[in-house]
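Chemist: Below is the sequence, then the predicted model.
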Amino acid sequence: MIPWLQDADTPFPPIDMALDEPNGLLAAGGELDQQRIITAYRSGIFPWYSPGEPVLWWSPNPRCVVFPDQLHVSRSMRKRLKKKDFKVVFDTNFDAVINACAAPRDGADGTWITAEMKAAYNALHAAGIAHSVEVYMDDQLVGGLYGLAIGKLFFGESMFSRSRDASKIAFIKMVEQMQIWGYALIDCQVSNEHLFSLGATEIPRDQFQSYLNRYLDQPQSHAWQFDAIDSELE
């Protein structure tokens, strides 16, 4: 059995109490209010559940992350980036990005990004905590991602692509920029081949916790915009 979060005052259990199967399930219940979500991420926990379920809270072991200086860009993606037939920006249309991430996908049933989730993360965006990356081609939004930035850590949530390589472009450009800003890592939560192809790796939960302890309270002094300089990746 996992703990039930009765109300806003019920604390999360220690993350080392998370189940091995399913990997990382820690608690259930509670509301997706802003403070609860921030507390979760600061503790190495994130919400993930399906419509009709209570809120489920997770802290998997190992944790999938990308260290900015270990970003992998394939030869084909380097060629793709050199075309420069796209524009990548931060925070121009967060709501459109989260809606696109929530849209049905080939080979998948439904979505875990519920209406409650969208409302919660839009509120976090309004508070300056959640951010989006958008890729535009011919003035059309064709790809992007969103997540939370706390201290010098970015907690990725979801990405989407309506054009070939668009989500990879969003991710690569974001990681490149975050390396310039001195971010320590990008949390990808759970691994997949798409992330591994971009340089993701898995680290033990306790190592992930050490990054939280070290970098969560480091100040952000940057504006959420891409530097004008050309990158080495281009």
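Modeler: Good, I have the coordinates.
Chemist: contacts, neighbours, all on C-alpha from now
Modeler: Noted.
Chemist: after the helix or strand containing His131 comes which helix or strand?
Modeler: Of the helices and strands defined by DSSP states H and E, His131 is found in strand 130-137. Next helix or strand after strand 130-137 toward the C-terminus (DSSP H and E): strand 140-150.
Chemist: the inter-axis angle of that following strand versus strand 130-137?
Modeler: Angle, strand 140-150 to strand 130-137, by axes from the mean of the first three to the mean of the last three CA atoms, to 10 degrees: 160 degrees.
Chemist: structure B:
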Amino acid sequence: MTTTLTPEMLLSAYAGGIFPMAEHRGDEDLFWVDPRQRGVMPLDGFHISRSLAKTVRSERFTITYDVDFEGVVAGCADRDETWINEMLVTLYNQLHRARMARSVEVWDNGVLVGGVFGITLGGAFFGESMFSHRTDASKVALAYLVDRLAVGGFELFDTQFITPHLSSLGGVEVSRAQYRHMLDTALALDADFERQTGVSDAYSLLQRNAQTS
């Protein structure tokens, strides 16, 4: 358990393959997690179903990056049971100001209805959480995130655990040993979340996905 954690300590922990969680929102302590089976999203294996492709193609949502990071974190924590406590919110915001934590926002007529956020380190993206207040909003956020990571030269998208939702999109589990090897390789890379300027248009995103999946 820990009650004192700095952004530097958090990044060091991620580089070592572990991450912190709280028991609940009001918990003042954190505990470290090192899963035997780790969830990852292969950047060349993200699955865009026909229905999701139709949603992306319709451009009913507006996509932005790092426009409302705090709003995305708040949206992810706004649920009955959450592992995101105030200490983690503070740390995430500090890392965002240092351009080490990034977000993808999904808007519907000016209202934030979905998003995903995580931490970048080398060529690794450590996905923390996502939320959705509209059908397919979190899936659309993930599609644009995967596209941006691929363009930026990232090789590892760590999802920590695998849920049925992530599995349906191509997420898989790897052993702790496999994950550590993937992590070491990714950390040595010089990836850039901002290598892609602006937001991919729907056609380009779907074309790149079709070529890699």
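Modeler: Nice, I can see it. Keep in mind it's a predicted model, so treat the numbers as computed, not measured.
Chemist: and the spatially most central residue of structure 1, how far is that from Ile150 of structure 1?
Modeler: Centroid-nearest residue in structure 1, with CA atoms, centre = their mean: Gly156, separated by 0.8 Å. The gap separating Gly156 of structure 1 from Ile150 of structure 1 is 11 Å, by CA to CA, to the nearest Å.
Chemist: hey, which helix is longest across structure 2?
Modeler: Taking DSSP state H as the criterion, structure 2 has its longest helix at helix 137-151.
Chemist: Tell me which residue of structure 1 lines up with Phe161 of structure 2.
Modeler: Matched by TM-score structural alignment, Phe161 of structure 2 corresponds to Val190 in structure 1.
Chemist: wait, what's in contact with the spatially closest residue to that match that is not a sequence neighbour?
Modeler: Using CA to CA, 6 or more residues apart in numbering and skipping residues adjacent in sequence, the residue nearest Val190 of structure 1 is Cys64, 5.2 Å away. Neighbour list for Cys64 of structure 1: Asp187, Cys188, Gln189, Val190, Ser191, Ala200, Thr201, Glu202, Ile203 [criterion: CA atoms under 8 Å, 6 or more residues apart in numbering].
Chemist: most neighbours, which of these?
Modeler: Ala200 (23 neighbours; other CA atoms under 10 Å).
Chemist: which one in structure 2 is aligned with that residue?
Modeler: Under the alignment by TM-score structural alignment, Ala200 of structure 1 pairs with Gly171 in structure 2.
Chemist: hey, where'd the helices end up in structure 1?
Modeler: 34-42, 75-83, 94-102, 115-126, 166-181, 193-196, 205-215.
Chemist: Tabulate these in JSON lines, adding columns for distance to Val135 of structure 1 and mean neighbour count.
Modeler: JSON lines is the format used below for the helices of structure 1 (distance: least, CA to CA, whole Å; neighbours: other CA atoms under 10 Å):
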{"stretch": "helix 34-42", "distance to Val135 of structure 1": "26", "mean neighbour count": "16"}
{"stretch": "helix 75-83", "distance to Val135 of structure 1": "12", "mean neighbour count": "12"}
{"stretch": "helix 94-102", "distance to Val135 of structure 1": "10", "mean neighbour count": "20"}
{"stretch": "helix 115-126", "distance to Val135 of structure 1": "18", "mean neighbour count": "17"}
{"stretch": "helix 166-181", "distance to Val135 of structure 1": "6", "mean neighbour count": "21"}
{"stretch": "helix 193-196", "distance to Val135 of structure 1": "18", "mean neighbour count": "13"}
{"stretch": "helix 205-215", "distance to Val135 of structure 1": "28", "mean neighbour count": "15"}
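Chemist: And those: which comes nearest Glu53 of structure 1?
Modeler: For Glu53 of structure 1, the closest of the helices of structure 1 is helix 115-126, at 11.7 Å, according to CA to CA.
Chemist: which strands and helices sit next to the closest one?
Modeler: When contacts are defined as 3 or more CA pairs under 8 Å, 6 or more residues apart in numbering; DSSP states H and E, helix 115-126 of structure 1 sits against helix 34-42, helix 94-102, strand 130-137.
Chemist: picking up where we left off before, is it possible to get CSV of the contacts of Cys64 of structure 1 that adds distance to Val142 of structure 1?
Modeler: Shown next, in CSV, are the contacts of Cys64 of structure 1 (distance: CA to CA, whole Å):
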residue, distance to Val142 of structure 1
Asp187, 23
Cys188, 21
Gln189, 24
Val190, 24
Ser191, 23
Ala200, 23
Thr201, 27
Glu202, 29
Ile203, 31
